[in-house]
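Colleague: Got a predicted structure plus its sequence, pasted below:
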Amino acid sequence: MTDAIRIVIADDNYLVREGTRRLLEDSGEVTVLAAVGSGPELLDAVRRAGPQAVLTDIRMPPAGQQGGAPAMEGIDAAHAIKASDPQVGVVILSQYADESYAFELFRNGTAGLAYLLKDRVGDLHHLLSALREVTAGGSVIDPLVVEALVARRARLRESPLAKLTARELDVLREMAQGRGNTGIAARLALSESSVEKHVNAIFSKLELGGEQSIHRRVAAVLTFLRDAGLRPPV
């Protein structure tokens, strides 16, 4: 029989936290070193207990705060843990199938990280498998999130923004901030004539050639705001 995996659990819901602890400890394959309810407590427990892995909810409010916390708190804690000790595996449990959260978790690499939907808490085999995988330096991503990532890639290919160059996207991003050509030129260290050429190229590629200039700028910005989130983080 293999040695039990030593973990720390973090969830601000006491019942979920203790239920998960009991479920995992009853399996005989996990030793729960600590079960905490906030981000700072999680980081402190990892420093003190030296676990092999962490199982944390994506929502982890600061100590003493009830609700309303940013959904990224658990991911921020994961990054801090990996920066301090890359050998500690981290499994994020999330209610969000939104692929952008998975991108944020894996932005510095995938080794020793897992992103699972919270429904998996009831699937002991799946949960234990993810803990073993991250402890060994592997990675796991929930199948439903994989589907969302594939759909995102398909939408990106269909978006008009896919036609733009990196520099044209820079110009359009500044345009979305409300800057005119002069402001864009100063911001991107370009000549105004270069900015004008990029703007005209944007209008052409987004097929906005027949409208008045101000309306074309509005339409271009609306396209950017609608589709910019489809582009993977750089």
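Modeller: Noted; the coordinates are in hand.
Colleague: switch to C-alpha atoms for all contacts and neighbour counts from now on
Modeller: Will do.
Colleague: Grab the nearest non-local neighbour of residue 133.
Modeller: residue 139 (6.3 Å; Cα to Cα, 6 or more residues apart in numbering).
Colleague: For the one you found, list the residues it contacts.
Modeller: 110-114, 130, 133 (Cα atoms under 8 Å, 6 or more residues apart in numbering).
Colleague: If we use 7 Å, what do you get?
Modeller: Neighbour list for residue 139: 110-114, 133 [criterion: Cα atoms under 7 Å, 6 or more residues apart in numbering].
Colleague: now, which of those sits nearest residue 89?
Modeller: Distance to residue 89, by Cα to Cα, is smallest for residue 112 among the contacts of residue 139, at 4.5 Å.
Colleague: That closest one and residue 137 touch, don't they?
Modeller: Yes - using Cα atoms under 7 Å, residue 112 makes contact with residue 137 at a distance of 4.2 Å.
Colleague: got any residues that touch both of the two?
Modeller: With Cα under 7 Å, 6+ apart as the test, residue 112 and residue 137 both reach residue 89.
Colleague: Between those two, which is the more surrounded one?
Modeller: residue 112 (25 against 16; other Cα atoms under 10 Å).
Colleague: I'd like the distance between the more buried one and residue 42.
Modeller: From residue 112 over to residue 42 the distance is 17 Å, taken as Cα to Cα, to the nearest Å.
Colleague: how about the helices in the chain?
Modeller: Under the criterion DSSP state H, helices of the chain are mapped to 14-26, 39-49, 73-84, 99-105, 124-135, 143-158, 166-176, 181-188, 192-205, 213-227.
Colleague: Quick check: which helices or strands does the first one pack against?
Modeller: In this case it means helix 14-26. strand 30-36 (3 or more Cα pairs under 7 Å, 6 or more residues apart in numbering; DSSP states H and E).
Colleague: next one: stretch 123-143 to chain centre, how far?
Modeller: Here stretch 123-143 is found 18 Å from its chain centre; the criterion is Cα atoms, centre = their mean, to the nearest Å.
Colleague: got it, and stretch 116-123?
Modeller: 18 Å.
Colleague: what's the neighbour count on residue 26?
Modeller: 11.
Colleague: let's bring in a second model and compare:
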Amino acid sequence: MRVVIADDSTLLRQGIVLLLEEQGIEVAAAVGDGETLLRAVAEHRPDVCVIDVRMPPTFVDEGLRAALVIRHRWPDVGVLVLSQYVEEKYAIDLIGDDTRGVGYLLKDRVSNVEEFLDALNRIFLGDTVLDPEVVKQVLVRSRRRDPLASLSPREKDVLSAMAEGLSNSGIAAQLVIGPAAVEKHISNIFMKFGLHPEDGENRRVLAVLRYLGA
């Protein structure tokens, strides 16, 4: 795996570089702003980019805007965005219509080496990774705006666990229910959201996106 890192904090940037290199992951470039990031991606064509949301010059959303450009110009490059806070709009904009190889984590998650490396590898393999706290807060806000009465409380629990990237067996363990019950709840969610078998495996992610954007 080849990675490009973009973060204005030299300390965090170099910390990630050392962490990845210790794991045998090649760091093609480590930069501190969005424009340099785009040049680095064009030059090195990495497998994954790790990007801070807020970078120079305005420290508002330069990293996110660069991430969106990368998703558009180089769709095969995975993107893992790091943020200090839960920023609902950023998470939804980043994922957009293409759910492959994209992630949104809080920076605190980087301190957990195993979780961070797992997220990076999952994005490299084309998965979608959302921080559990991001999912939790976005779901709470979504419920306030639209309770989605068609979903039962248990179905919402299952959907939240799906958004965290858990498999059916992982959902069963977390919610202490049987695998058959998980499959039934997921089928009900798909049916209520109008997601059909021809949508394929993406139904899981499409269901989460529909819930977050409700």
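Modeller: That came in fine, so what should we check first? Note that the structure is a prediction, hence the values are computed from the model and not measured.
Colleague: Please state their TM-score.
Modeller: Here the superposed chains carry a TM-score of 0.66, computed using TM-score structural alignment, normalised by the length of structure 2; 151 aligned residues with a Cα RMSD of 1.9 Å.
Colleague: hang on, the earlier thing: dump the helices of structure 1 to a markdown table, plus distance to residue 61 of structure 1.
Modeller: Shown next, in a markdown table, are these (distance: least, Cα to Cα, whole Å):
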| stretch | distance to residue 61 of structure 1 |
| --- | --- |
| helix 14-26 | 13 |
| helix 39-49 | 6 |
| helix 73-84 | 7 |
| helix 99-105 | 17 |
| helix 124-135 | 23 |
| helix 143-158 | 24 |
| helix 166-176 | 32 |
| helix 181-188 | 36 |
| helix 192-205 | 42 |
| helix 213-227 | 29 |
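Colleague: which one of those lies closest to residue 65 of structure 1?
Modeller: Nearest of the helices of structure 1 (Cα to Cα): helix 39-49, 10.5 Å.
Colleague: and the residue nearest to the spatial centre of structure 2, how far is that from residue 182 of structure 2?
Modeller: With distances taken as Cα atoms, centre = their mean, residue 103 lies nearest the centre of structure 2, 2.2 Å away. Separation of residue 103 of structure 2 from residue 182 of structure 2 (Cα to Cα): 24 Å.
Colleague: what do you get for residue 72 of structure 2?
Modeller: 35 Å.
Colleague: of the two, who's got more company?
Modeller: residue 182 (22 against 12).
Colleague: Run a quick neighbour tally on residue 43 of structure 1.
Modeller: 18.
Colleague: What does it correspond to in structure 2?
Modeller: Using TM-score structural alignment, the partner of residue 43 of structure 1 in structure 2 is residue 38.
Colleague: could you list every residue that touches that match?
Modeller: Neighbour list for residue 38 of structure 2: residue 66 [criterion: Cα under 7 Å, 6+ apart].
Colleague: The same query, at a cut-off of 10 Å, please.
Modeller: Taking Cα atoms under 10 Å, 6 or more residues apart in numbering as the criterion, residue 38 of structure 2 is in contact with 4, 6, 31, 45, 66-67, 69-70, 73.
Colleague: Of these, keep whichever come out buried.
Modeller: Buried members of the contacts of residue 38 of structure 2, counted by 16 or more other Cα atoms under 10 Å: 4, 6, 31, 45, 66-67, 70.
Colleague: counterpart of the residue nearest to residue 133 of structure 1 in structure 2?
Modeller: Checking TM-score structural alignment: residue 139 of structure 1 goes with residue 128.
Colleague: Let me know the distance separating its match from residue 47 of structure 2.
Modeller: Applying Cα to Cα to residue 128 of structure 2 and residue 47 of structure 2 gives a distance of 15 Å.
Colleague: picking up where we left off before, who's in contact with the residue nearest to the centre of structure 2?
Modeller: Counting by Cα under 10 Å, 6+ apart, residue 103 of structure 2 touches 50, 78-82, 91, 94-95, 119-120, 122-123, 126-131.
Colleague: Kindly report the same for residue 127 of structure 1.
Modeller: 24, 55, 91, 93, 116, 120-121, 133.
Colleague: One more: residue 81 of structure 2?
Modeller: By Cα under 10 Å, 6+ apart, the neighbours of residue 81 of structure 2 are 6, 49-53, 63-64, 67, 90-91, 94, 102-107, 129-130.
Colleague: same question, residue 79 of structure 2
Modeller: 3-4, 47-51, 67-68, 70-71, 94-95, 100-104, 120, 123-124, 126, 128.
Colleague: and stretch 85-104 of structure 2, which residues are buried?
Modeller: 86, 88, 90-91, 94-95, 99-104.
Colleague: CSV for these, including distance to residue 136 of structure 2?
Modeller: Formatted as CSV, these follow (distance: Cα to Cα, whole Å):
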residue, distance to residue 136 of structure 2
86, 10
88, 11
90, 15
91, 12
94, 17
95, 16
99, 19
100, 21
101, 21
102, 18
103, 15
104, 13
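Colleague: thinking again about what came up before, just the buried ones from the contacts of residue 127 of structure 1?
Modeller: Counted by 16+ other Cα under 10 Å, these give 24, 55, 91, 93, 116, 121, 133 as buried.
Colleague: which one of these is nearest residue 203 of structure 1?
Modeller: For those, the nearest to residue 203 of structure 1 is residue 116 (40.9 Å; Cα to Cα).
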